[in-house]
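Next input, structure requested:
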Amino acid sequence: MNDSIFNKAVAASKWSALAEISSKVISPLIFVILARLLTPNDYGVVAVAAIVISFSQVFWDVGLGKALIQREDQVEESANVVFWTNLVLGILIYVILYFSAEGIASLFKSTESIPVLRVQGIQIVLASLCSVQTALYQRDLNFRTLFWVRLITSALPGLASIPIAIMGYGYWALVGGTLLGSLAQLLVLWKASSWRPRLSYDRDLARQLLGFGLWVMAEGLLAWFYVWVDSMIVGAYLGPNDLGLYRTGNSFVQMVFGLILSPLMPVLFSMFSRIQHDIDLLRKGLLVVSKLITMIALPSGIGLLLVADPLADVLLGAKWIGVAQVIGILGLTNGISWLVGANAEVYRAMGRPDLNTKIMFSTLAVYTLAYIWAAPQGLTVFLWTRLGVIFIAIPVHLFVVKKYLRISPFNFMIDSRWIFIGCAFMAGAVWVIGISTEYMLDIVKLTICIISGILIFSLFLLPEKEFVKRIVTFATRGV
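As a prediction, the model looks like this:
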């Protein structure tokens, strides 16, 4: 692969990492503190509201934010249309949510969620009031302002929630923190932005924007189901306590993988786009990036599975019984899923974004049916089913890259063979060490297992020392 392109990509990912670090470092610290103060049921009650509010966003936004970002003319008039449309829809959806809260709560077997839905639902209106400012900053590539907004709004909710939780208000600590974060975002964006709405509405322009936005909404609806359908089914069948365990464990796993891999993803599309017309270079690029991701993600996922018990006890405490299996199984699930994590960026760079959408759509129905079958049998069965269904999507991705890029799965397996061998030996060794240190303090056991796992896996990377050296050189080279 062309060194200069890859060098620029890795350099850019360092700046992306700096942009992510505010929320990715602050959030885990707050997460651990709050989890020790609250219970799985508290998180489950609020998770019901999070599911519903995230679903409602698809409808009050109706894709107009994206439509505004891509708009080349009549930007001011378009912003005005988007603002009033989003605000009216936001208020309407909140009113519907307020009066349907009892029915929604009964669906999730959580009567405590009724007042939470009605209070936290105010977040819908607050978000609709600042959607235009966010879109305009994105359109103008003014990510510096959005960075500071993100820094403030990632810190304030947690800092507000902690004292409320200490005072014993339970799940209201999470509700209060969330609303404060939304209000802070609204105030900061309105203070920073010079744009203000006018009392006018262009219906012809609205029809144009909605014509684009409705397609974005359809894609957003599909993405929502893909992200939330598992939590929705867990909550509906197993209730708020198991939903709290599932969402909290899943959130922790997402934070881990987000911290180590997310900074790379925004760069990949740009990198692959620059070499989209050179199939050989694109093929080599995907193999290199996939190998790098596998080297990070797979041992991380296996490691989470093996150290989940002491990790959960050290971080969350004794009241979170059952969360260890969530962290472990979902950790392995994410570690394996990331093996094809770069594929979607390649599809988009090739001018075929439809490929990933089609894969998502075709697998979603199977996922949903599998989840509905598994949930009544308990959280453990559901988690293993969640792991099992990823082996439906991965072969589809492998088929697509073989068809369009002529990359055989065997090419990838051979290229990454020392990673797979190292993961196998690491898993066996850490499992034995875990049994041998069973009666030690959790923090001691956790430390020994992590250090041993890293050292053993690193030994099997010696045949890959040139590849590792190249990556380290690119990552540490001055920007």
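
CA atoms for contacts and neighbours, from now on please.
OK.

What residues sit buried inside stretch 142-153?
Residues 145-153 are the ones in stretch 142-153 that count as buried (16 or more other C-alpha atoms under 10 Å).

now the residues you listed as CSV including secondary structure and distance to Trp320?
Formatted as CSV, those follow (DSSP: H, G, I helix; E, B strand; the rest coil; distance: C-alpha to C-alpha, whole Å):
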residue, secondary structure, distance to Trp320
Thr145, helix, 38
Leu146, helix, 35
Phe147, helix, 33
Trp148, helix, 34
Val149, helix, 32
Arg150, helix, 29
Leu151, helix, 29
Ile152, helix, 29
Thr153, helix, 27
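
for comparison, sequence B:
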Amino acid sequence: MSQTVDQSVDPLDRTVELDRTVEIKAPEHQPEREEAPRKRLKSAIFWSYALTAGRLGTTTIVTFVLASMLGPHAFGVVATALLFVMITQMLLQQTLLTTIIQREQLDEDHLDAGFWVVIGGSLGLTGLAAGAAPLWAWFNDQPEITWICIALTPMILLQGLTVVPEAILRRKMTFRPLAIRTLIATAIGGVVGIALAFAGFQAWALVAQQLVTGVIGAIVLWTVTDWRPRWRFPRQAWRDLRGFSAQSALGGIGVFLAIRIDLLVLAKWFGPVAVGLYRIAQRLPDMLTEVTSRSLQQVSLPELARLQREPDVLADRLAKMLHVSAVVGLPALGILAADAKPLVALLGPEWSPAGVGMQLLCIVGAVNVYGVLLGPALQAVGRVGINTALAWIQLAVGIATFYVIGQLLNGSADDRKQVAAIALGMAGLEFTITVVMAYITFNRVLKVSSWRVVRPTMPALFASLLGFGITWSVDRFGLVDGPWTLKFVIYGVLATAISGGVLLALDRRLSGMVMGKIRPLLKKA
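Below you'll find the model as predicted:
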């Protein structure tokens, strides 16, 4: 289950009302009046994909280089420390980001109030996190992470500095500056991390990478944003925001803990090596989900919020977004699952136990292809309480599930089995909660049939399963013999050909769109 947690337009005019950009009117739409929102949505989707694709490219290169240099232990140590810091970051982001995007009437007073509340909260949480770092290290029986946790706490303040300007750009669906900011920050942070890893700094190279990325990201974001806070705190404006903000923050924390309970169990019972293996197994499915499906999630909340008074139109727009999410997301995850074992083997023999875990976590990614748009849909119509309740239910069930897994496998020296068991538990948990959430969102809130919305995604799901299944059979029966590099190429090409061919053959929407682009080219030729 996922919740929301980058094309330039005119700079934000501080003298006009911000709600004019996304103000929602009664349905009196003329065709020409609808043209601008359509163009803006297409442009926003393009830059949102550019944002995530750029981040995917840079972080994949950096991750693989650092993984081959540092090994699972260093990755596990920093991942455990980052989990501690990310909880507070999520609280800050979800407190106001969603509120500013979703709110119909928004003015400068709301932005000023929100900014100073987030800054005050981030300063307090930074100090609290630094003081609690030894407790986190003790809880995980890893004294070495104490100073790493403390060193990472400035990321909390950096997050606080970016919440309001990022929300303004997302509300206006201005994703180009966010794409530029992300690409620059991840590239510079990656260069610093790799340089320090070469110098022998081990886990501290990863710490430096995170901090530099955060600093550069904040600097670039404020450079491309014209809005500046005023030295005042409008109390009435904060009262307007705080009710929805509290619900959103509660839901955001619930979602974050629910999707990170697996790492909590790994860190507590299995140690840093298992965490490092799991993070690599999880990183690529997460990245693919981000670049293929969460790119749509980033534009879905402002777009769906614009239609919150027109539930039929909103449901139709959501169904089209879900189809796009499935077409680009599911086959990609099937190809990754087919190539998972040779991919991790290329990093070195110490990473091989992550192969099966990555395949299982591709199931989590496939479920999230459907789930990433459900949270924004509920937020868009003001039903954030449903998302919050389901997140905390998922967290409670997850704690029980992973506690049992931790007890059963505690003391096992088989890293492969530990990682696979946690991945399988996460897949089952995500599938169950997403099915429930989809039923509530479609059938109860939007009053449409779940099957009507999901049916157009079936060709993509079948193509993904067939591409993986045939490639898995080739590997299982040893039909390809040779080095991992050869297997990586053959499995990738085979899965891509099968998935792509089946998808084009079965998905009429996609094949019609593709042929619509090809026919004019053939006529010109």
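
got the buried residues of stretch 142-153 of the first structure as TSV, with distance to Val119 of the first structure columns?
What follows is these, written out as TSV (distance: C-alpha to C-alpha, whole Å):
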residue	distance to Val119 of the first structure
Thr145	29
Leu146	26
Phe147	28
Trp148	27
Val149	23
Arg150	23
Leu151	24
Ile152	22
Thr153	19
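
mind checking how far the longest helix along the first structure is from the chain centre?
Using DSSP state H to define each element, the first structure has its longest helix at helix 203-261. Distance of helix 203-261 of the first structure from the chain centroid (C-alpha atoms, centre = their mean, to the nearest Å) equals 9 Å.

I'd like to know which elements it is packed against.
helix 3-37, helix 40-61, helix 64-69, helix 75-107, helix 279-316, helix 323-337, helix 354-374, helix 379-405 (3 or more C-alpha pairs under 8 Å, 6 or more residues apart in numbering; DSSP states H and E).

again, only this time at 6 Å
Contacts defined by 3 or more C-alpha pairs under 6 Å, 6 or more residues apart in numbering; DSSP states H and E place helix 203-261 of the first structure against helix 40-61, helix 64-69, helix 323-337.

right, so of these, which gets closest to Thr111 of the first structure?
Thr111 of the first structure lies closest to helix 40-61 among those, at 8.7 Å (C-alpha to C-alpha).

average gap between that closest one and the second structure?
If you overlay the two and look at helix 40-61 of the first structure, the average distance to its match in the second structure is 2.2 Å (mean C-alpha distance after the TM-score superposition for the first structure).

Not counting that helix itself, show me its contacts.
86, 89-90, 113, 117, 171, 240-241, 243-245 (C-alpha atoms under 6 Å, 6 or more residues apart in numbering).

before we move on, back to that, okay, the helices and strands packed on helix 203-261 of the first structure in CSV with mean neighbour count and distance to Gly181 of the first structure next?
Compiled in CSV, those are given as follows (neighbours: other C-alpha atoms under 10 Å; distance: least, C-alpha to C-alpha, whole Å):
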stretch, mean neighbour count, distance to Gly181 of the first structure
helix 40-61, 22, 14
helix 64-69, 23, 20
helix 323-337, 24, 27
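
how about those helices in a markdown table, adding distance to Arg406 of the first structure?
Below are these laid out as a markdown table (distance: least, C-alpha to C-alpha, whole Å):
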| stretch | distance to Arg406 of the first structure |
| --- | --- |
| helix 40-61 | 37 |
| helix 64-69 | 34 |
| helix 323-337 | 21 |
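
Of all those helices, which one comes closest to Trp195 of the first structure?
Nearest to Trp195 of the first structure, of these and by C-alpha to C-alpha, is helix 64-69 at 13.6 Å.

Mind giving me the packing neighbours of that closest one?
helix 131-139, helix 203-261.

got CSV for these, with mean neighbour count and distance to Leu459 of the first structure too?
Formatted as CSV, those follow (neighbours: other C-alpha under 10 Å; distance: least, C-alpha to C-alpha, whole Å):
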stretch, mean neighbour count, distance to Leu459 of the first structure
helix 131-139, 21, 44
helix 203-261, 19, 21
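
With distance to Gly65 of the first structure as new columns, can the ones you listed be given to me in JSON lines?
Converted to JSON lines, these look like this (distance: least, C-alpha to C-alpha, whole Å):
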{"stretch": "helix 131-139", "distance to Gly65 of the first structure": "6"}
{"stretch": "helix 203-261", "distance to Gly65 of the first structure": "8"}
